[in-house]
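Colleague: got a predicted structure plus its sequence, pasted below:
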Amino acid sequence: MLPERIRAFTASLVVRTENNEFVWVYDDIHSAATLRADAFKMMLRYSFSSTEICGEFAIIYTDHDGKEYRFYTNQQHQDYDLVRRLYEVAQSSGMRLPF
């Protein structure tokens, strides 16, 4: 389960990415989306846990000083859907669609 500050930050990133304020880089080989902003870097990485037998996300946040923070959620936690939504929005933010 994510700390409240991280959950609120994630929700804000969903809105700001949907409003085209951020464009993420999607890496389909590693199932990851990365955002490089002026004050921070954030990576979302999806994987399937064979131990818990469910999908999970790692959130890797790096602050402006280069300090790295890691947070995790999986399908057994309520905040999983929020992180999954950010991952989907991030993944599609750099897409070029024909119309």
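Modeller: It's in.
Colleague: rest of the way, CA atoms for contacts and neighbours
Modeller: OK.
Colleague: go ahead and confirm Arg70 touches Ala58.
Modeller: Yes - using C-alpha atoms under 8 Å, Arg70 is in contact with Ala58, at 6.9 Å.
Colleague: try this one side by side with the last:
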Amino acid sequence: MLLASWVAITALTLQPGPGSEIVAVAFPPWWDARHAIDAAASADAAVVRMTAVPSLLIVRPDGQDGLRRLRASGAWFAIDPQAVAACLGK
């Protein structure tokens, strides 16, 4: 119960703000960087930079439904990229 609460609070706290142009997207952790990049490209998202975690990318989604297309391509969730930089130091 404690772990589920922590995950829920973290997910809500780290969500990208409304109208965010750049977001961090997390793909399944067993995906390599090439798989994640291909999935982002299939959603018409431009990769801004890589992170220390191969399945976590900083991207610029294209258009209003960019996050929906990223989720459809396999992204688990999107978070504020500044939170990723703070946590991973990259």
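Modeller: Done, it's in. Nothing here was measured: the structure is a model prediction, and the numbers come from that model.
Colleague: TM-score for the pair, please.
Modeller: Once the chains are laid over each other, their TM-score by TM-score structural alignment, normalised by the length of structure 2 reads 0.26; 39 aligned residues with a C-alpha RMSD of 3.8 Å.
Colleague: hang on, the earlier thing: Arg70 and Ala58 of structure 1: who's more crowded?
Modeller: The neighbour comparison of Arg70 of structure 1 against Ala58 (other C-alpha atoms under 10 Å) goes to Ala58, with 17 against 11.
Colleague: the more buried one against Phe48, yeah?
Modeller: No - Ala58 of structure 1 lies out of contact with Phe48 (C-alpha under 8 Å); the separation is 10.9 Å.
Colleague: shared neighbours of the two, anything?
Modeller: Residues touching both Ala58 of structure 1 and Phe48 (C-alpha atoms under 8 Å, 6 or more residues apart in numbering): none.
Colleague: from Ala83 of structure 2, how far off is Met50 of structure 2?
Modeller: 14 Å (C-alpha to C-alpha, to the nearest Å).
Colleague: what's the answer for Leu57 of structure 2, then?
Modeller: Per C-alpha to C-alpha, Leu57 of structure 2 is found 13 Å from Ala83 of structure 2.
Colleague: which ones are touching Glu55 of structure 1?
Modeller: To be clear, residue 55 of structure 1 is Gly; Glu isn't right here. The contact partners of Gly55 of structure 1, taken as C-alpha under 8 Å, 6+ apart, are Tyr46, Ser47, Phe48, Ser49, Asn74, Gln75.
Colleague: export the residues you listed to JSON lines and tack on neighbour count and secondary structure?
Modeller: JSON lines is the format used below for the contacts of Gly55 of structure 1 (neighbours: other C-alpha atoms under 10 Å; DSSP: H, G, I helix; E, B strand; the rest coil):
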{"residue": "Tyr46", "neighbour count": "19", "secondary structure": "strand"}
{"residue": "Ser47", "neighbour count": "14", "secondary structure": "strand"}
{"residue": "Phe48", "neighbour count": "13", "secondary structure": "strand"}
{"residue": "Ser49", "neighbour count": "12", "secondary structure": "strand"}
{"residue": "Asn74", "neighbour count": "23", "secondary structure": "strand"}
{"residue": "Gln75", "neighbour count": "16", "secondary structure": "coil"}
